[in-house]
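In: pasting the structure only:
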């Protein structure tokens, strides 16, 4: 019945199914695309562009180095800790061509987080930016990592420009703390040693793990989602089928501000867009908004992938608002809930609607998205081809259309499981392949879905369920609100009180009375916040997702209570 329901929900011209076995592995996709689009630009950063042909040549040199100058074997794990620089795709695809499993590692991780990830994954090699090498010095001796390859930001740029930029970063901006790693190899030296050498092209089975992608750890210890070649190839084909229907081959220019080590950006930019020969403009530091806007002004871009907080920041930037958006035909949002007010503002500024999608690390990551030509703002769209969705109650019983319950997903992009965590895997993934997302959702009769909230973020006020997303959507419509977050605070009488945090736009003064009046006019009485706090900034992840958990933990600490497990 579920399959029958979803079959006719796809727009004309979009098949309800893809063939996840169209390519045997990621290496096959890379080879085909780099041959087809050899002379087309693949990635640009800091004024340098790599063509697909150059990407294949450089990744081959890196693969040859790994095979001929280290003792790494197919199946070994290699941690790649790089921001959006040209070295990232070279290192990742080179590692894969050598048969290694990539462990995407956040460059902003602390020493404690790095130690956990390296030990949990059993990583034997590390590629890191010189800016973080001082942490590697502390952590590596406590792990199995034997091979370290260090790169500087501008290493793939022409010699003079490379020297200038790397020197400024190191000596003027002092962004490279001193480190001592005597056995480390420089990235460019590794490429030189592998240049022109034959690569023993490893061809893994489709069910072999390609990437160990660690979850953010917001619900406990970070776990490695085992994403197989088939998972990632399937999600690539699914994204192309539903997201890329209005994109041409070899002619699209996509802005890439989300970090490639995040699975959403990796699957979309490094795979789905590689399949159609798109040009990805790598933004190394999207938090430096003036520099990002300056870079955007150089390109007539046709696609933009971002998330709510980034859209807000850009729409508030006067220089960005004056740019030429005549080429922009696709804007995608993921990673956090897209507020309706933000979507409307982006449309008024750029003339392009935002297509919101939904996914998880565990689904490689995209599970649903709004088709570009059939966009419903306020929803996460429809499931990708070959994907089934349902909602269940607390007892696991499937609910009818229109009822609110926990969203479950089934499809070829669903992970193999958590690395060496069988118990955690069985908690989230059942024997029939259904993945429990922990998100509360409703499926409409037209097949479009709405996320109501995170199960664990739900606030319980006197027995009534209150969803932070709804409150934040309402707050975002109040003129003067730049960022906001809603959480539940323990209360003896009602179970929880609603507390909201607000960051006002620069130069705007908001009062508690104004906020309360706005909320009373837009939500029912039990949803009106009792506590309001104005702040200069809210805690966010490296991609700009607001961390409600940190705000809750702060409140619990004030009350002398333990943090949420």
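Out: Sure, I can see it. Since the model is a prediction, treat every value here as computed from it, not as a measurement. Residues are numbered from 1 along each chain as shown.
In: only C-alpha atoms from now on, for both contacts and neighbour counts.
Out: Noted.
In: buried sites along the lengthiest helix in the chain?
Out: The single longest helix within the chain, with elements called by DSSP state H, is helix 52-69. Going by neighbour count (16 or more other C-alpha atoms under 10 Å), the buried part of helix 52-69 is 52-68.
In: list the contacts of it.
Out: Under the contact criterion C-alpha atoms under 8 Å, 6 or more residues apart in numbering, helix 52-69 has outside partners 30-31, 33-35, 37-42, 72-73, 89-98, 190-200, 277.
In: show me what secondary structure element comes after it.
Out: strand 77-81 (DSSP states H and E).
In: for that following strand, packing partners?
Out: With contacts taken as 3 or more C-alpha pairs under 8 Å, 6 or more residues apart in numbering; DSSP states H and E, strand 77-81 sits against helix 87-97, strand 101-104, strand 125-129.
In: let's bring in a second one:
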């Protein structure tokens, strides 16, 4: 029964892919590794702008030269070897691609590290990954400096905000940050050197290419999931290359012009979603404009005004914040061709407001750290709000119940994914890997989804976020989507809390625009669209909701503190 259902569903998905113009198979072995993608771009687009931050732009030729110098420093001025891990701890700055592509050219494994991590989180990640080298931004070096003696890090490089600017601008920006804004706390890291010093030393040596095969480990991308200690997803060169080429094929359905693409990126590049947009932008010679802090809405608006992007990557909370900004609503969006959404569920209200203001539909997609990250997306030729589209090329999906049986169309179950973008496993955790990758090679996502009659996938909710009220399954995404339509709701999040009578009840956390919304008004509004057991029994108003580094609302934190 399961095999027949799986075959019929795959035939439906293939049929829909053909209708929307998405190839079910592409050559994901076109490049051996990510470095090959970059080096092709260096040769094809040398004079084009590649990356910009804080007003300074690197061309592809600049990125080629600087990343070669960094790779040469790693090869000739340290005893690091291919396969050793290097942590990169910085926000969206042009130094980031220099360091990452330089390290990859030297065959090192990238360990992206959130600059806002606590001492405990930094120490765990560095020790778990066996990090031997670190590049850290000076603004966050104070916290990291405290844990370095308890790690195996041998080489530490520090970079300041404007290190790759001209000497005058470098002096001004770095000193303003340090002495006027006072956003660079003092730190003590013995034997640390500056990134610029390493680049200068590396320029004196010859970079020696390191060949890396598709199964060579490229990154340890740490993910906390919904519970437990953060685990390192092992992403190979082949995983990353495959996902770049899968996304490239997907964007063919959006009829993007290849020339002159500009991407404004406010999401943090140490997160897999934004990281892969960087690699993808290099493939086609696009210009990526970094915004160092996505929560600084005026700076995001300023970047959009100055650079007028053709592509914008965001998520629900960012779309909501921007659409509530008066200056954003006055911008010229005539060049905006594609808006992509991921990272969390996109509400109907946020998608509609974005389209009304910008004239550009949002294409929602879905992915995870463990899948490099893209699994599916709405194609440019057919966008259906409330769905995550169809699987990208070379990707199989199945929906299973708790016993592993394939579910029929429109029946919810756990979404499982198989494809060349699925990770090799969790670093040094075979037991954890076995829990999520089954004998057939499918990764079990932990998300509840369904395949609709039209072949589009729809996320119902996180398996662990599901609320059970008197035996009935309640999915927070549905409740939040309803409440986001209320004109006075800026943000909201639904969680389940224990209840002696019904097992759990729905509690809704709400950020009111006016500050005058009442709990009864929230419940009355929900009653118009939801059956009685789904209506929030408890309502708590907050000035803001806790969010992850990419702006995803943290339901678990709200639930744990309820």
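Out: Yep, it's here. Please read all numbers here as calculations on a predicted model, not as lab measurements.
In: now what about the TM-score between them?
Out: With the length set by TM-score structural alignment, normalised by the length of the second structure, the two chains reach a TM-score of 0.97; 553 aligned residues with a C-alpha RMSD of 1.1 Å.
In: filter the contacts of helix 52-69 of the first structure to the buried ones?
Out: Counted by 16+ other C-alpha under 10 Å, the contacts of helix 52-69 of the first structure give 30, 33-34, 37-38, 40-42, 72, 89-98, 190-191, 193-195, 199, 277 as buried.
In: host element of the residue nearest to the spatial centre of the second structure?
Out: Geometric centre of the second structure, nearest residue: residue 273, 2.3 Å, by C-alpha atoms, centre = their mean. Residue 273 of the second structure is located in helix 272-283, with elements delineated by DSSP H and E.
In: what's the angle from that helix to helix 95-105?
Out: 80 degrees (axes from the mean of the first three to the mean of the last three C-alpha atoms, to 10 degrees).
In: how big is the offset of the helix or strand just after helix 272-283 of the second structure relative to the first structure?
Out: On the C-terminal side of helix 272-283 of the second structure, the closest following helix or strand by DSSP H and E is strand 287-290. Taken over the aligned residues, the distance from strand 287-290 of the second structure to the first structure averages 0.5 Å (mean C-alpha distance after the TM-score superposition for the first structure).
In: what does stretch 243-256 of the first structure contact?
Out: 14, 37, 40, 265, 269, 276-283, 296, 299-305, 369-372.
In: buried sites along that stretch?
Out: Going by 16+ other C-alpha under 10 Å, stretch 243-256 of the first structure has these buried residues: 243-244, 247, 250, 252-256.
In: what do we get in the second structure for residue 449 of the first structure?
Out: Aligned against the second structure by TM-score structural alignment, residue 449 of the first structure finds its counterpart in residue 457.
In: quick one: the closest residue to that match other than its chain neighbours and residue 414 of the second structure, what's the gap?
Out: The shortest distance from residue 457 of the second structure to any non-neighbouring residue, by C-alpha to C-alpha, 6 or more residues apart in numbering, is to residue 451 (4.7 Å). Separation of residue 451 of the second structure from residue 414 of the second structure (C-alpha to C-alpha, to the nearest Å): 11 Å.
In: can you list residues touching both of those two?
Out: residue 399.
In: please say which position in the first structure the residue nearest to the centre of the second structure maps to.
Out: For residue 273 of the second structure, the residue aligned by TM-score structural alignment is residue 264.
In: so where is stretch 141-159 of the second structure in the first structure?
Out: Against the first structure, stretch 141-159 of the second structure falls on residues 133-151 (TM-score structural alignment).
In: mind listing what's buried along the matching stretch?
Out: For stretch 133-151 of the first structure, using 16+ other C-alpha under 10 Å, the buried residues are 133-140, 143, 145-151.
In: go on, stretch 404-421 of the first structure?
Out: Residues of stretch 404-421 of the first structure classed as buried by neighbour count (16+ other C-alpha under 10 Å): 404-419.
In: stretch 351-360 of the second structure now?
Out: Residues of stretch 351-360 of the second structure classed as buried by neighbour count (16+ other C-alpha under 10 Å): 351-354, 358, 360.
In: nearest to residue 209 of the first structure, out of the helices and strands packed on strand 77-81 of the first structure?
Out: Residue 209 of the first structure lies closest to strand 101-104 among these, at 6.6 Å (C-alpha to C-alpha).
In: nearest to residue 220 of the first structure among the buried residues of stretch 243-256 of the first structure?
Out: residue 256 (29.3 Å).
In: which non-adjacent residue is nearest that closest one?
Out: residue 282 (5.0 Å).
In: how much space between the equivalent of that neighbour over in the second structure and residue 354 of the second structure?
Out: For residue 282 of the first structure, the aligned position in the second structure is occupied by residue 290, per TM-score structural alignment. Distance of residue 290 of the second structure to residue 354 of the second structure, computed by C-alpha to C-alpha: 21 Å.
In: excluding covalently adjacent residues, which one is nearest to the residue lying farthest from the centre of the first structure?
Out: Farthest-out residue of the first structure from its mean C-alpha position, per C-alpha atoms, centre = their mean: residue 493, at 39.3 Å. Distances taken as C-alpha to C-alpha, 6+ apart put residue 462 closest to residue 493 of the first structure, at 7.8 Å, once the chain neighbours are dropped.
In: to which residue of the second structure is the one you found aligned?
Out: Match for residue 462 of the first structure (TM-score structural alignment): residue 470.
In: ok, now which ones touch that match?
Out: Counted by C-alpha under 8 Å, 6+ apart, residue 470 of the second structure has contacts 501-504.
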